[in-house]
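Student: need the 3D shape of this:
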Amino acid sequence: MYRLLFSQVLRHFDAEAVHHATVRALTLLSALPLFKRLLHRMLAPSDPVLRVSAFGVHFPGPFGLAAGFDKDASCAEAVSALGFGHVEVGTITAHAQPGNPRPRLFRLVPQRAVINRMGFNNNGAAAAARRLKRTRGVPVVVGVNIGKTKVVPEAEAAGDYVTSAKLLAPLADYLVVNVSSPNTPGLRNLQAVELLRPLLAAVKDVADGTPRRTPLLVKIAPDLADDDVDAVADLALELGLDGIIATNTTIKHSGETGGLSGRPLKERSLEVLRRLRARVGDRLTLVSVGGVENVDDVWERLLAGATLVQGYTGWIYNGPFWASRVHRQLARRARKHGMKSITEAIGRTA
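Tutor: Coordinates of the predicted model:
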């Protein structure tokens, strides 16, 4: 039904307009306690075989929603109720900003992909913090993804990230430093180790100082050279980070300017995951994202060493119950292989 609706109706509407309408609907759902709890009971992962622990946080299932959808932390509860094991909100910047001029979001339907050049459009860290302080009506693991405010010079980037971290780290189940979006000028320069080290160290000081110590991860681009992937992995170990998210969107494509996500990213994302696993083993939590479309992709990422897997573009093409379906299929597959826990699959072919 959803595929018919998408092919006949939704694909003909502006992609960003559909996105905003979906977020508004889920924000409304988040404010309806009885309906939200009913959906959560029906769709959220509840099978014990799916439970995963990473950096001291307990996840009901390994498959979560990547950053980019819930930019202002407005509908995480509803997203969780639809079956995601965690929700990463953002990217959030210290100061509110409108992002890049529209149009800035484009579907590539034959490739089951999306190009975006949104530019971290969000209402800022203070507004997101107010939303995250609200009592959660259903269980949801919330990661918070922070990025650099566009007008802040590169030399002042660390302070900008620290401003966001001070507001958001105490309210997050885990915190992510995003230095890999292609849509903020100069941002990817911060992936260079000499620039990344002081930035991560400053944010880590904030995360370590929260009452429960907030786990800290860094998100990297698929377009890093292999040697640079290794360098970031070594830096993460050196600084005592909790994990790496691999990968963000790629700029290696033809067409509209911006970052490409979806099916074309699948191969490189998996390559980076395997390289990271070979470099760090199980000393860091690896979160794999990029080109994840179905249970086979999630299973492959687990076998390659990911503890958690994320998707977003696949949700656009597979409909609202995608995550719930993937989790049910994962549970069946784990039992088929004689596993008592999905964690037994992690790294089997790394």
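
Student: for the rest of this, base every contact and every neighbour count on C-alpha atoms.
Tutor: Will do.

Student: what about residue 73, distance to residue 312?
Tutor: Here residue 73 is placed at a distance of 15 Å from residue 312 (C-alpha to C-alpha, to the nearest Å).

Student: equivalent analysis for residue 200, please.
Tutor: Residue 200 is 26 Å from residue 312, by C-alpha to C-alpha.

Student: can you check residue 170 too?
Tutor: 25 Å.

Student: count of neighbours near residue 21?
Tutor: 11 (other C-alpha atoms under 10 Å).

Student: doesn't it lie inside a strand?
Tutor: No: going by DSSP: H, G, I helix; E, B strand; the rest coil, the assignment for residue 21 is helix, not a strand.

Student: quick one: contacts for it?
Tutor: Listed by C-alpha atoms under 8 Å, 6 or more residues apart in numbering, the contact set of residue 21 is empty.

Student: who does the helix or strand that contains residue 335 touch, helix- and strand-wise?
Tutor: Assigned by DSSP states H and E, residue 335 belongs to helix 322-336. Secondary-structure packing of helix 322-336 (3 or more C-alpha pairs under 8 Å, 6 or more residues apart in numbering; DSSP states H and E): strand 63-65, helix 295-303.

Student: if we go by neighbour counts, what in that helix is buried?
Tutor: 322, 323, 324, 325, 326, 327, 328, 330, 331, 332, 333, 334 (16 or more other C-alpha atoms under 10 Å).

Student: now the last one, nearest residue through space, not along the chain?
Tutor: Distances taken as C-alpha to C-alpha, 6 or more residues apart in numbering place residue 342 nearest to residue 334, at 5.9 Å, with adjacent residues excluded.

Student: surely the one you found meets residue 47?
Tutor: No: in this structure residue 342 lies outside contact range of residue 47 using C-alpha atoms under 8 Å: 10.4 Å.

Student: common neighbours of these two, please.
Tutor: Counting by C-alpha under 8 Å, 6+ apart, the shared contacts of residue 342 and residue 47 are residue 331.

Student: for the two, indicate the residue with more neighbours.
Tutor: residue 342 (23 against 14).

Student: what residues are up against residue 146?
Tutor: 90, 91, 92, 93, 161, 164, 165, 175, 176, 177, 178.

Student: now it: how far from residue 72?
Tutor: Counting by C-alpha to C-alpha, the gap from residue 146 to residue 72 is 11 Å.

Student: now the other sequence, so there's something to compare against:
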Amino acid sequence: MYPIMKKVLFRMDPEVAHEWTVRSLQTLQRMSYLAKTIQQKWEVKHPSLSSQVVGVSFPNPVGLAAGFDKHANVYPALAHLGFGFVEVGTLTPRPQSGNDRPRLFRLPEDQAIINRMGFNNHGVEDAVRSFQTLSRPTIPIGINLGKNKNTPNEQASQDYIIGLQTLYLYGDYFVINISSPNTQGLRDLQEANALKKLLTDILQTRDHCIQSHQVKKPIFLKIAPDLTEEQLTEIIEIVLHTNIDGMIATNTTLSREGLQNQVSSHETGGLSGRPLTSRSTEWISQIYRITQGKLPIIGVGGIFTAEDAYAKIRAGASLVQIYTGMIYQGPAVVKQINQGLVQLLERDGFPSVEDAVGVDVSI
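Tutor: Down below sits the predicted model:
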């Protein structure tokens, strides 16, 4: 069915197609019987897929990356598609419209997407209303936090603090997004001194939240694939020193190396999809090796098949996320990946996905 729907969607402007999909999911949320039927069809339940990561239980390791549910208003419907977890956002303290359209481009020859959305979202207060109104799925919900475009980098920690404080009760984990290429100057926060201050401020706020609410929520740092090895090593040292709970590798890339598409490849913004597969897996392996497997990693970038996901798990990812792969292959790809992972784990004699994490890395 999706090949037919894909032909229709791919005739639309990419952002219009996304908005149509979101409206369809909102309709699904109002049809509980249909939603449950879809979940029964696409959900893969198998003991080898479940795991505990940073104290959170995941029914399977395949999640949806941030950027799809930008406003945190369709995560209940997405939870019915077989995901092990869903990450919403990126959310900023104040609503913002993002960058000018057009800002989303397909590169079908490369199975890739270029976006320069710019953290368009309705703001954290609107997200709170969604969390208070919509039904809570049984799978974990991550919340991806960013800063507003007009907030100077010197005051960036305040934006992340506002997001964490406002949404603390609603996320099962939180992500500090300083690696999107689509907010000017944001990636400068990956520089050592800025990063130390940012993470220290955020973790101090998390400590206050723990005291107030008597529950600790894990915090991940999402990094760019365009770092040098020296920059990556420096960031990992800061992450370990500040006791951030985990890392997400990686965000979209500014590289255009090897692209076949000659129409959209010149567009500015972050590239996602198949061209990112190897680079993100390499960064996962590097993080796992440097941290000696002690830091949980969520792997994202160019996952289209069970083999793609399994490679990232064997490189050190405890969990994986997809997005562009779902655009090109449809929502059934979640079931296909989970079914394939069960077979791959059985083939290699791993009773659990946890046993396969990092087996290809020498530490």
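
Student: return the set of buried residues in stretch 291-298 of structure 2.
Tutor: 291, 293, 295, 296, 297, 298.

Student: what of stretch 122-130 of structure 1?
Tutor: For stretch 122-130 of structure 1, burial by neighbour count (16+ other C-alpha under 10 Å) applies to 122, 123, 124, 125, 126, 127, 128, 129.

Student: sort out for me which of the contacts of residue 146 of structure 1 are in strands.
Tutor: Counted as lying in strands by DSSP state E, out of those, are 90, 91, 92, 175, 176, 177, 178.

Student: for the first one, which non-adjacent residue is spatially closest?
Tutor: This means residue 90 of structure 1. Nearest one to residue 90 of structure 1, counting by C-alpha to C-alpha, 6+ apart, is residue 71 at 4.0 Å.

Student: circling back: make CSV out of the buried residues of stretch 291-298 of structure 2 and add distance to residue 315 of structure 2 and secondary structure.
Tutor: Converted to CSV, the buried residues of stretch 291-298 of structure 2 look like this (distance: C-alpha to C-alpha, whole Å; DSSP: H, G, I helix; E, B strand; the rest coil):
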residue, distance to residue 315 of structure 2, secondary structure
291, 13, coil
293, 10, coil
295, 13, coil
296, 12, coil
297, 10, strand
298, 11, strand
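
Student: of all those residues, which two lie farthest apart?
Tutor: 291 and 298 (14.1 Å; C-alpha to C-alpha).

Student: so how far is residue 64 of structure 1 from residue 267 of structure 1?
Tutor: Distance from residue 267 of structure 1 to residue 64 of structure 1, by C-alpha to C-alpha: 20 Å.

Student: which one of the contacts of residue 146 of structure 1 is nearest residue 80 of structure 1?
Tutor: Once C-alpha to C-alpha is applied, the member of the contacts of residue 146 of structure 1 that ends up nearest residue 80 of structure 1 is residue 90, at 15.4 Å.

Student: any idea how far that closest one lies from residue 61 of structure 1?
Tutor: Distance from residue 90 of structure 1 to residue 61 of structure 1, by C-alpha to C-alpha: 21 Å.

Student: ok so, going back, as a markdown table, the contacts of residue 146 of structure 1 with neighbour count and distance to residue 100 of structure 1 would be great.
Tutor: As requested, these are exported to a markdown table (neighbours: other C-alpha atoms under 10 Å; distance: C-alpha to C-alpha, whole Å):
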| residue | neighbour count | distance to residue 100 of structure 1 |
| --- | --- | --- |
| 90 | 28 | 16 |
| 91 | 27 | 14 |
| 92 | 33 | 15 |
| 93 | 28 | 14 |
| 161 | 23 | 20 |
| 164 | 27 | 21 |
| 165 | 31 | 24 |
| 175 | 27 | 25 |
| 176 | 28 | 22 |
| 177 | 24 | 21 |
| 178 | 26 | 18 |
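
Student: how do the residues you listed look in structure 2, which are kept?
Tutor: Retained contacts for those in structure 2, judged by both residues aligned by TM-score structural alignment, their matches' C-alpha atoms under 8 Å, are 90, 91, 92, 93, 161, 164, 165, 175, 176, 177, 178.

Student: how about the residues you listed in a markdown table, adding distance to residue 56 of structure 1?
Tutor: A markdown table is the format used below for those (distance: C-alpha to C-alpha, whole Å):
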| residue | distance to residue 56 of structure 1 |
| --- | --- |
| 90 | 22 |
| 91 | 23 |
| 92 | 24 |
| 93 | 26 |
| 161 | 23 |
| 164 | 22 |
| 165 | 19 |
| 175 | 13 |
| 176 | 15 |
| 177 | 18 |
| 178 | 21 |
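
Student: residue in structure 2 paired with residue 298 of structure 1?
Tutor: Mapped onto structure 2 by TM-score structural alignment, residue 298 of structure 1 lines up with residue 309.

Student: can you pull the buried residues of stretch 50-66 of structure 2?
Tutor: 50-51, 53-54, 57-66.

Student: which one of the residues you listed sits closest to residue 203 of structure 2?
Tutor: residue 54 (15.4 Å).

Student: correct me if wrong: residue 25 of structure 2 contacts residue 80.
Tutor: No: taking contacts as C-alpha under 8 Å, residue 25 of structure 2 lies outside contact range of residue 80: 10.1 Å.

Student: these two: who's more crowded?
Tutor: residue 80 (24 against 19).

Student: how about the more buried one, nearest residue that isn't a chain neighbour?
Tutor: Here the nearest residue to residue 80 of structure 2 in space, its sequence neighbours aside, is residue 39; by C-alpha to C-alpha, 6+ apart that works out to 4.5 Å.

Student: how about residue 221 of structure 2, secondary structure?
Tutor: strand.

Student: trace it over to structure 1, please.
Tutor: Aligning on TM-score structural alignment places residue 221 of structure 2 opposite residue 218 in structure 1.
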